[in-house]
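Participant: Give me a model of this one.
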Amino acid sequence: MKHLTLILTMFFVLSCTTQKSRDLSNDNLITMTFSATEINDLVIIQDFFDNCIGLAENEKQDNIDKVYFDFFQQNSDITKATDLKIPIDFEKQKGLYNQIDKKTFEDIWSIDRFIKRDSNDTLKNVGLNRHGKYFEFLKLLGGQDSTINKYYNTLEVV
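Facilitator: Predicted coordinates for the structure are as follows:
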């Protein structure tokens, strides 16, 4: 579930920076932070999430604010990030991870392994890479947007 939260956050931040322009390569901060390959991968990730929350390709320009607003309204009563209601099938997520470049994945996420208590099972968790380009991007973007800055500061503490 944590990896879903990170996907959600990523798309929200990217959507905020592009201000209805679906071309991430037009954003100076994004082009200063990410390579052309990484930007193409970010578009793939953003499209994946848009489709998962019900934003059809032909509606993106007209309904993006409404669909995101509705999505966040559905999740407005949560008290923990892990309580987000994101209906994204894990197999589809793995498909997304396979579509993007390995370096892009590693610039955004890291895979942590844990041993489950009272068993020998190893659990994997996809989490935000706090040493990656995306985390640095959040820091830079936070300098321009107080909401993103609060989010970045929260992540830095956790």
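Participant: Every contact and neighbour count from this point should use C-alpha atoms.
Facilitator: OK.
Participant: what ranges do the strands span in this protein?
Facilitator: 109-115, 122-128 (DSSP state E).
Participant: Switch those strands over to TSV; also include distance to residue 103 and mean neighbour count.
Facilitator: Formatted as TSV, the strands of the chain follow (distance: least, CA to CA, whole Å; neighbours: other CA atoms under 10 Å):
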stretch	distance to residue 103	mean neighbour count
strand 109-115	10	14
strand 122-128	14	15
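Participant: Please generate a structure for the following sequence too, so the two can be compared:
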Amino acid sequence: MKKTLLLTVSILILQIFFSCKSQYSTAELNTNFTQTEIADLKLISEFFKDEMCLHMDSDFRTCYERTPHEYLLATGNGFWTNIDFEEQKELYKRISKSTFDAIWMFCESTFYPSKTKADELCAVANGRYQEYLTDLGKTNPRIAEYAERIQASGDFSGLDIQYWQVLKEKKSFDLDDPNIQLILAIHYLSMNDQAKRNAELIEKRTVKFE
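Facilitator: As a prediction, the model looks like this:
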């Protein structure tokens, strides 16, 4: 009798656990990416969480909410600049080329006043990641708006998602949703890449120009 009762309770606990996990849709991921690519996307999310949380043992929501966004912005740096860019470049090597190409591409940009030309990370405005965002946007107007901005500009912009919007618009940015976690990870990793990839080159050319 005790064994039967224990088994019944265990089954109920598992059912509750999986029903909670299944409240977040995976249809958009499965529609636009292979299983290998989905594993890569999870790797991207986990890397971002580890870097953002400084390897602290906390859930994504708690970590994001506790990050001192205002202080970092006041110093002129977004919190994403704490991400180790050398480690980020190693992350790129760990994911498949098809995953990278579904999200990012390199564009030639000109930096002033030195007029230095260099490759800069850009968004693939009509790629599968963009289609993924569009699919999510069918049930989340804020993500639809985000997808439209990327498609229009072909780039990731700090103005497209701001930290206070994420904290305020809790319905649109459910930090427990793996889809939102992935979107934030890719967004902020893109911002970090844009801030650091050519920083040394630009600084040297600017000094020489002056």
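Participant: one step back: okay, the strands of structure 1 in a markdown table with distance to residue 38 of structure 1 next?
Facilitator: A markdown table is the format used below for the strands of structure 1 (distance: least, CA to CA, whole Å):
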| stretch | distance to residue 38 of structure 1 |
| --- | --- |
| strand 109-115 | 13 |
| strand 122-128 | 16 |
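Participant: closest to residue 70 of structure 1 out of those strands?
Facilitator: strand 122-128 (25.0 Å; CA to CA).
Participant: what's the mean distance for that closest one versus structure 2?
Facilitator: Using mean CA distance after the TM-score superposition for structure 1, strand 122-128 of structure 1 ends up 1.5 Å from its aligned counterpart in structure 2, as a mean over the superposed pairs.
Participant: Can you pull up the most central residue in structure 2?
Facilitator: Centroid check for structure 2 by CA atoms, centre = their mean gives residue 185 as the closest residue, at 1.8 Å.
Participant: what's the burial count for residue 40 of structure 1?
Facilitator: 18 (other CA atoms under 10 Å).
Participant: Any figure for the gap between it and residue 149 of structure 1?
Facilitator: 25 Å (CA to CA, to the nearest Å).
Participant: just to revisit the earlier point, for the residue nearest to the centre of structure 2, which three-state class applies?
Facilitator: helix (DSSP: H, G, I helix; E, B strand; the rest coil).
Participant: Quick check: the gap between it and residue 44 of structure 2.
Facilitator: Counting by CA to CA, the separation of residue 185 of structure 2 from residue 44 of structure 2 is 7 Å.
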